[in-house]
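In: Okay, here's the prediction I keep looking at, along with the sequence it came from:
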Amino acid sequence: METLTEIIGAINGVVWGPMMLVLMLGIGLFLMLGLRLMPILKLGTGFKLLWQGRSAGSGDSGEIPPFQALMTALSATIGTGNIAGVATAVFMGGPGALFWMWCTALVGMATKFSEAVLAVKYREVDENGKHYGGPMYYIKNGLGSRWAWLGTAFAIFGAIAGFGIGNTVQSNSVADVLQSNFNLPPVVTGFILMFLVGAVLIGGIRRIGAVASTLVPLMAIAYLVAGLVVLAINAEQIPAALSLVFTHAFTPTAATGGFAGAAVWAAIRFGVARGVFSNEAGLGSAPIAHAAAKTNDPVRQGLIAMLGTFLDTIIVCSITGLVIITSGAWTSGATGAALTSAAFADALPGVGNYVVAISLAIFAFTTILGWSFYGERCIVFLMGPRAVKAYRFLWIVAVPVGATVSLDFIWLVADTMNAMMAIPNLIALALLSPVVFRLVREYFGKQSETSEAVTE
């Protein structure tokens, strides 16, 4: 096990090295500038379309309404990354890591927008009316046969990575937090999760979308309210916390208390890595869900899709990060969900740790559901629909296994697989960016013409 950990650790050091961070942030910045800051400027339009997308138009093709598509994508992104991942980033990189998470999210909005646009543009429909899309399809249909190997590589990495980022990491974190707060044995947690996941997966994307559209908004709002209450209690510490975030984004963080200290590179590396783990912008996972949306306009879905990154990182992760820093718990030596629990419990004794435990459990449960869909779509691309049942069986069995293994090893594998997924997707986004820019010009050109016609 130690040898395997060392090998994966060495690979992780390469794939999450300077070149990956430059690629991740660089492609996002390139897309943001190519879109002329549109994702930021049209944020309000995105929320308006999201509200309208609670139900699909009669002439729209797809499987689930646009709102459910976003909730399915958010179900996969709002998980342990928002609670344990943020804490790990601050523990390893210091308060400055939160700043780099924000940077990743801002450029990630352009990345997520572009992914969804291409997913809807190049999706395929089978004889049963099911819609299939995502990086493997926009590589195949957008870049042509000579790039087919790149789409296959993404699908392979995606099918495997799901067992890390979307399954075992989630069940492991739930088992850990429920054991520490409710003394529930990890094995029991694992089998309860396995039963619940299996019950939902039987219904496919429609049931996943229905469950996600109910649980995700409910728990996200509850968690945000609890976080805002804690920040209100720690209000006097907020200016100092923000100062730490911006200062240590560019200067080393000295060792203090149980915090070992961190270089600027650590803040950047863990801020970007955990930011990507949380919002998945650039990984190519979310467009698989958005490809199933009932819509005939790629840009409209892109405007809705980019909200996922904003809500996940700019809102939810910021609340977690600021709660941890304002509480002072980040210097305690604790990490992961335990650090977040300690931060909430500091302001809300006897209540805060339970808020974190319940939130993480539900967030992780919905993440397992969302990622099961991603993995299944990757398997369909590689082996056809008949392989779904076998993959689904392995997925359900992996849940209790993940609940009982080492968290450090699981995080390492998940981190590595994230990067392996991202590389083919980022290459495709760069090559297909002219298509995205053209579709955006056409969409807003029509909007402008319609507006002028109404005025006249």
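Out: Thanks, I have it. These numbers were taken from a predicted model, which means no experiment stands behind them.
In: contacts, neighbours, all on C-alpha from now
Out: Will do.
In: just so I have it, where are all the strands in the stretch 351-456 of the chain?
Out: In the stretch 351-456 of the chain, no strands are found when defined by DSSP state E, counting those that start in this stretch.
In: Helices of that one, start to end?
Out: Using DSSP state H, counting those that start in this stretch, the helices of the stretch 351-456 of the chain run over residues 352-383, 388-402, 407-455.
In: If you count neighbours, what's buried in the first one?
Out: Spelled out, it's helix 352-383. Neighbour-count burial for helix 352-383 flags 352-382 (criterion: 16 or more other CA atoms under 10 Å).
In: Touching, G370 and I78? I think so.
Out: No - contact between G370 and I78 fails when scored by CA atoms under 8 Å: they sit 10.1 Å apart.
In: Please name the residues that touch Y122.
Out: Going by CA atoms under 8 Å, 6 or more residues apart in numbering, Y122 touches 133, 137-138, 141-142.
In: Actually, Q237.
Out: So Q237 contacts 326-327 (CA under 8 Å, 6+ apart).
In: Next: the one 5 residues further on.
Out: Taking CA under 8 Å, 6+ apart as the criterion, L242 is in contact with L322.
In: got it, and the one 3 residues further on?
Out: With contacts defined as CA under 8 Å, 6+ apart, the neighbours of V245 are 95-99.
In: Which secondary structure element is home to it?
Out: Using DSSP states H and E, V245 sits within helix 238-247.
In: alright, now check it against this:
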Amino acid sequence: MAIYNAIMAFTNWMWTFPILALLIGGGLVITVACDFVQIKHFGYMLKATFGDAAHSKSEEGISSWSAMVATLANTIGTGNIIGVGSAIALGGPGAVFWMWVIGFVAMALKYSEALLGVYTREKDANGQWRGGANIYLAKIWKPLGWIWAITCCFGMAIGCGVHTGAISSSVHTFGVPSLITTVVCCVIIVLVILGGLGALVKVTDKLVPAMAIIYMAAGTLLIILNIQNLIPALISVFTNAFTGTAATGGFAGAALAATIKNGCSRGVYSNDGGNGSASILHAQANTNEPVKQGMFGIFEVFMCTMIICTFSAMVILVTGTWETGDPGSVLAINAFGTIGLPGRLLASISLILFAASSALSMSTSAGILAESLLGKAAKRIMQILVVVCCFIGGTIGVDAALPWVDFGNMWAILVHVIGIMFWVPKMRELTLDFFDRLKRGEIQE
């Protein structure tokens, strides 16, 4: 217990300033260097991503759309429901503002991950793409690629456990034993792992868009039913962002530091911006334009944090459930529960689908990363470790597993963001060249 407390105390301190400074600073550097790509070319980003959806099949490898959706399956997970609830429960409404701040810079960070993943990838002996942050960080300093890979594998294994814990905890509220749910989850994950990347995209291409639309539609309905509270909720987000939140109802109150820390850390938990994991699947995309693939990285964060997380936050705020003092893990579900059992069921099903897609995506990415480093034997060992973590997470529940996400993310972000700063000149060159060629009509939109 003493070791655990020491680890968590150090993790909390790191997230209070050093990691946040690195994320925000690094994201702003990339934003400026790449000519404010997530702002100036936002329209092109939407056109490129949705345009690719219409012709997403690829004869070789997977399409840019499928690579993005598979990565989006990773990012749209428990962070969008439980993470948002946790941020508000510990930081108050102002935490949502800082979640948006981290989302803005995370767009630049995800852009860089997708761009560099494609730009630096290599083909192996079997003609398959081998790419990811381990490749482009190793080109800076070889040990850096290995260090990142180890931290990322650890983080993804822990993340799979958290997502399985979220599923078992949610289903347990309906009387289903956690052990049964956990075993079912592990079996499904094993089946997808055995099917490889092809099996993953077959699931995520259909599951991710459907679950996002259903969740947002339900959230819209709940907000409309509480429309009189929407403006006050938005005002509370901005007024509490720089002051903290006083105790009210069952809410214990939050100092400004807690508001910023929880908003930013849970924002990163929701979109994975900066930890480099997205580069693995983006590197598999069948495209010759690294910058265009970077647009898909921007879209991921926009969809995940700016849209879905905002829906969760508004649902929690307009219904007033954040004032009950309940744990963050149940705030969104309780908010949907204000319209009765159908709402509670829909929120629980959404959480289950979000968590399942994330666990499937993470387990596949972890296997790809391990194989690229040490071969097929390492891939199998990593996959076994993932399943073990899923079983542990499912049995102990999400609240016990969630603190370890910050610990795993912390190390991956620390290594990755420092490393990609050395790629900033090249990213700027590629970005400016791409949009110059696009303007001259040399690239088909």
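Out: Arrived safely. Model, not experiment: these values are computed from the prediction.
In: For V276 of structure 1, which of the helices of the stretch 351-456 of structure 1 is the nearest?
Out: helix 407-455 (8.3 Å; CA to CA).
In: name the helices or strands packed onto that closest one?
Out: helix 2-15, helix 18-34, helix 96-121, helix 135-143, helix 148-163, helix 169-182, helix 264-279, helix 298-309 (3 or more CA pairs under 8 Å, 6 or more residues apart in numbering; DSSP states H and E).
In: Save the ones you listed as a markdown table, and put in mean neighbour count too.
Out: Below are these laid out as a markdown table (neighbours: other CA atoms under 10 Å):
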| stretch | mean neighbour count |
| --- | --- |
| helix 2-15 | 14 |
| helix 18-34 | 19 |
| helix 96-121 | 29 |
| helix 135-143 | 25 |
| helix 148-163 | 22 |
| helix 169-182 | 23 |
| helix 264-279 | 26 |
| helix 298-309 | 27 |
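In: Can you say which of these is nearest to P65 of structure 1?
Out: Smallest distance to P65 of structure 1 across these (CA to CA): 10.3 Å, for helix 298-309.
In: Which residues outside that closest one are in contact with it?
Out: Contact partners of helix 298-309 of structure 1, identified using CA under 8 Å, 6+ apart, comprise 39, 42-43, 45-47, 49-50, 66, 70, 73-74, 105-106, 108-121, 279-281, 290, 293, 295, 439-440, 443.
In: repeat for stretch 371-390 of structure 2
Out: Applying CA under 8 Å, 6+ apart, the set of residues contacting stretch 371-390 of structure 2 from outside is 130, 153, 156-158, 160-165, 182, 185-186, 189-190, 193, 363, 366-370.
In: tell me which of the contacts of V245 of structure 1 is nearest to G26 of structure 1?
Out: Closest to G26 of structure 1, out of all of those and judged by CA to CA, is F99, at 16.6 Å.
In: Would you mind finding the match for that closest one in structure 2?
Out: Under the alignment by TM-score structural alignment, F99 of structure 1 pairs with F97 in structure 2.
In: what about its match, distance to T31 of structure 2?
Out: In this view, F97 of structure 2 and T31 of structure 2 are 19 Å apart by CA to CA, to the nearest Å.
In: Over to G131 of structure 2?
Out: 23 Å.
In: And I384 of structure 2, by the same measure?
Out: Using CA to CA, I384 of structure 2 is found at 39 Å from T31 of structure 2.
In: Return those of the contacts of Y122 of structure 1 that are likewise in contact in structure 2.
Out: On the basis of both residues aligned by TM-score structural alignment, their matches' CA atoms under 8 Å, what survives of the contacts of Y122 of structure 1 in structure 2 is 133, 137-138.
In: Which single one of the residues you listed is nearest to A235 of structure 1?
Out: Among the kept ones among the contacts of Y122 of structure 1, G133 lies closest to A235 of structure 1 (CA to CA), at 45.0 Å.
In: Mean per-residue distance, the helix or strand harbouring G198 of structure 1 versus structure 2.
Out: Using DSSP H and E, G198 of structure 1 falls within helix 186-201. With mean CA distance after the TM-score superposition for structure 1, helix 186-201 of structure 1 departs from structure 2 by a mean of 0.9 Å once superposed.
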